[in-house]
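K.L.:
The following block contains a protein sequence and its predicted model.
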Amino acid sequence: MTNQDAGGGNRIGSTKTSFAIVHALQENGPSRLSEIADELDLTESTTHRHLNTLCDLRYVSRQGKRYQIGLRFARLGRAARTRDPAYETAWKHVQDLAEETQERSQFVVEDYGLGIYIHVETGSKAVRAGFDVGRQIHLHGSSAGKSILAHYPRDRVDEIFDRWELPALTGNTITDREALYDELEAVRERGVGFNREEHVDGINGVAVPVVRDGSVLGALAVAGPSHRLNGDRLESEVPDMLLAAANELELNITYSSPDSSVDHLVE
C-alpha cells in the first residue's frame, strides 16, 4: 500500500524516512537514536523501527548505543560506479592528473540535474575540501558542472535551473541566468570551464568535458587553492593537461566499446 507525500502522487513515505536516516548517518557518522530522531524531527519510536529494519537488512550496523552505515552499501556503491564501463576507464586518467598537477582531480557526471563525484584522487599538495566519491553538487558553481551544462540543450539547462535553482555557494557564484548562459557559451567555445572561487571559498577549478558519441558523458576536473591555481597555471597549463587527458580518455572509450572492432582500428 502506498501513501501520498506532501508533493502529491503515489509515494511510499516510509521509504523516504528510511533513506533520510541513512543520509543522516552518512553525513554525521555514528549517531545515537535520540540524535537521529532530533535531526529528522521524528519520534524515537518511529526512528527505532526504521533503524531495526535497516539493521535486519544489514544496511545499518549498531555498536553499543550508536548506529552507523552498514558495509553492505559498499557493494551498491561499487555497482553504481561501474554501471557504465566508461566510468572505470576514467579512473586511471584521474589518477594521472592528480599525480601530474599535485592537486585534487576528479571525474564528475550529471545525475538528476546534480553533479556526482565518480572518482576523486588527491595529489601531494592537494587540499582536502571534503568532496569525496558520491558527493552531490550544484552544477552551476563548479568548473565540471559548467563543462557539462555547456553541452546540454537550453531546455535541459533550464529544466535543471528550475529544479535546483541557482543558490549562491560563495560570494563569487554566478546566480543570474543570463550571465550563466553567457558563461556556458564561453565554455562551449573554448572547450574549458573555470571556477574562480565560485564553489568553495579559496578554491579555483578548471574542467573539460568528456564526450562519447556526440554527447557529454562527464567532465575531468582539477581543483586547487586560488593562490596556487591561478594565472597561466589556471588559464593554460592545467587546461592543456586536461584536454590531453580527455582526448585520450575519449579514444579509450571509443575503441574499447563493444561496437568497435580491430578492422575499425586499421587505416
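P.N.:
Nice, thanks for sending it over.
K.L.:
alpha carbons only for contacts and neighbour counts from here, please
P.N.:
Will do.
K.L.:
residues making contact with stretch 238-256?
P.N.:
86, 89-90, 93, 97, 101, 192, 206-212, 220-222, 260-261, 265 (C-alpha atoms under 8 Å, 6 or more residues apart in numbering).
K.L.:
Pull out the buried residues from these.
P.N.:
Buried residues within the contacts of stretch 238-256, counting neighbours by 16 or more other C-alpha atoms under 10 Å: 86, 89-90, 93, 97, 101, 192, 206-211, 220-222.
K.L.:
ok, second structure coming up, stack it against the first:
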Amino acid sequence: MNNKSQAGRGIKSAHRVFDIIKLLFESGGMTTSELAEEIDLSTSTVHEYLKTCEQREYLTRKPDGTYVVSLKFLDVGEIARQSNPVYNKAKQPLARIADETGEVAWLYAEEHGYAVPLAAEKGQRGVQVVGRIGNRKPMNQISAGKAMLAEMPRDRVEAIIDRHGLPGATRNTLTDRESLFDRLETIRERGYALNDGEEVEGIRAVGMAIVTDGEIHGSLSVSGPSNRVRGERLREELPEILSGAVNEVELKLTYE
C-alpha cells in the first residue's frame, strides 16, 4: 500500500493497523499471506497485527483463515452517528421528504472533505441504486456535497480539492476546478444544488445545505430517476419541499 502521503506524520505502526483494517474493509476479507503481500510486510509481522486486533475484538478470523472486520465497528459507527447533532434533528423531516416525494431522501454530513450519508429514507416509489450509510462520497459528484461546498469559503474548498481531487464518476461529473467554482456560485444564488447524472447516469437529485450562524451542519437531498425528477418538479417542487425540511432542522438545531 502506498503510504507516501503519510510519510513523516504519525506513528508508523498505527498507520499500518489502519491500512490493514482499510484493506479488510474494502476487500471483504483477506488471509494473513494476502495481506502481507499487499502491504509488503513479513507474514509473521502481519500475523502479530492481526492477532492484536482480533484480541481487541476489532477483527474476526473465519474458519478458512480469512480475517474480516468485526461487528464492533457497527457499534462504533452508531455512536459516531448519534453524536452528530444534525442526525437526531433531521430524522423526522427526512422521513417526511421521502413520504411527500415518494423518492429517496438522504441526510449528509461533511467530514475530512467527503460527503458522508448519515441516514436515508425510501419513499413509496424510491429507487436506491447506489450508496449506503457511512459510505464517503466525493463532494463534487452529488448535490448534497455541492450544496455544502457552496457554503464554504473558497480556501476551504481549494483545500478539499487539493486533498481529494475532483474524481469523475460519469461523463457529467464536474472535474474542472474553475467550472466547479462557477457552479458553486450558481448554487449560492438559487439556494440549492443539482445532480444531473453526475454520480449515476439516469439519476437526478436536489440538495440543500443545513446552516446556522455560519456553521455547516450537513445537507438534505432527494434523488430519483431522471424521467420523474425533471422540469418543474426538479427546479421548483423538490427544492420547495427541501427548503421546508431544512428550515425545520435549522430551527431545531438553534432552539432545541
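P.N.:
Noted; the coordinates are in hand. Just so you know, these numbers come straight off a predicted model, no measurement behind them.
K.L.:
Please identify the helix or strand for the spatially most central residue of the second structure.
P.N.:
Nearest to the geometric centre of the second structure sits residue 116, at 2.3 Å (C-alpha atoms, centre = their mean). Using DSSP states H and E, residue 116 of the second structure sits within strand 114-122.
K.L.:
Now tell me what touches that strand from outside.
P.N.:
Residues contacting strand 114-122 of the second structure (C-alpha under 8 Å, 6+ apart): 81, 87, 91, 94-95, 98-99, 102-110, 128, 132-139, 144-145.
K.L.:
what about 6 Å?
P.N.:
95, 98, 104-110, 133-134, 136-139, 145 (C-alpha atoms under 6 Å, 6 or more residues apart in numbering).
K.L.:
What is the neighbour count of residue 39 of the first structure?
P.N.:
Residue 39 of the first structure has 10 neighbouring residues, counting by other C-alpha atoms under 10 Å.
K.L.:
my guess is it is in a helix, correct?
P.N.:
Yes. Using DSSP: H, G, I helix; E, B strand; the rest coil, the assignment for residue 39 of the first structure is a helix.
K.L.:
Distance check, it against residue 27 of the first structure.
P.N.:
11 Å (C-alpha to C-alpha, to the nearest Å).
K.L.:
hmm, which of the contacts of strand 114-122 of the second structure are the buried ones?
P.N.:
Buried, going by 16+ other C-alpha under 10 Å: 95, 98, 104-110, 134, 136-139, 145, out of these.
K.L.:
Keep only those of the residues you listed that are in strands.
P.N.:
104-110, 137-138 (DSSP state E).
K.L.:
Excluding covalently adjacent residues, which one is nearest to residue 24 of the first structure?
P.N.:
The spatially closest residue to residue 24 of the first structure, leaving aside those adjacent along the chain, is residue 36, at 7.0 Å (C-alpha to C-alpha, 6 or more residues apart in numbering).
K.L.:
helix, strand or coil for the one you found?
P.N.:
Going by three-state DSSP: residue 36 of the first structure is helix.
K.L.:
Determine the number of other residues adjacent to it.
P.N.:
25.
K.L.:
Pretty sure residue 159 of the second structure sits in a strand.
P.N.:
No. Counting by three-state DSSP, residue 159 of the second structure is located in no strand; its state is helix.
K.L.:
tell me the contacts of it?
P.N.:
Residue 159 of the second structure neighbours (C-alpha under 6 Å, 6+ apart): none.
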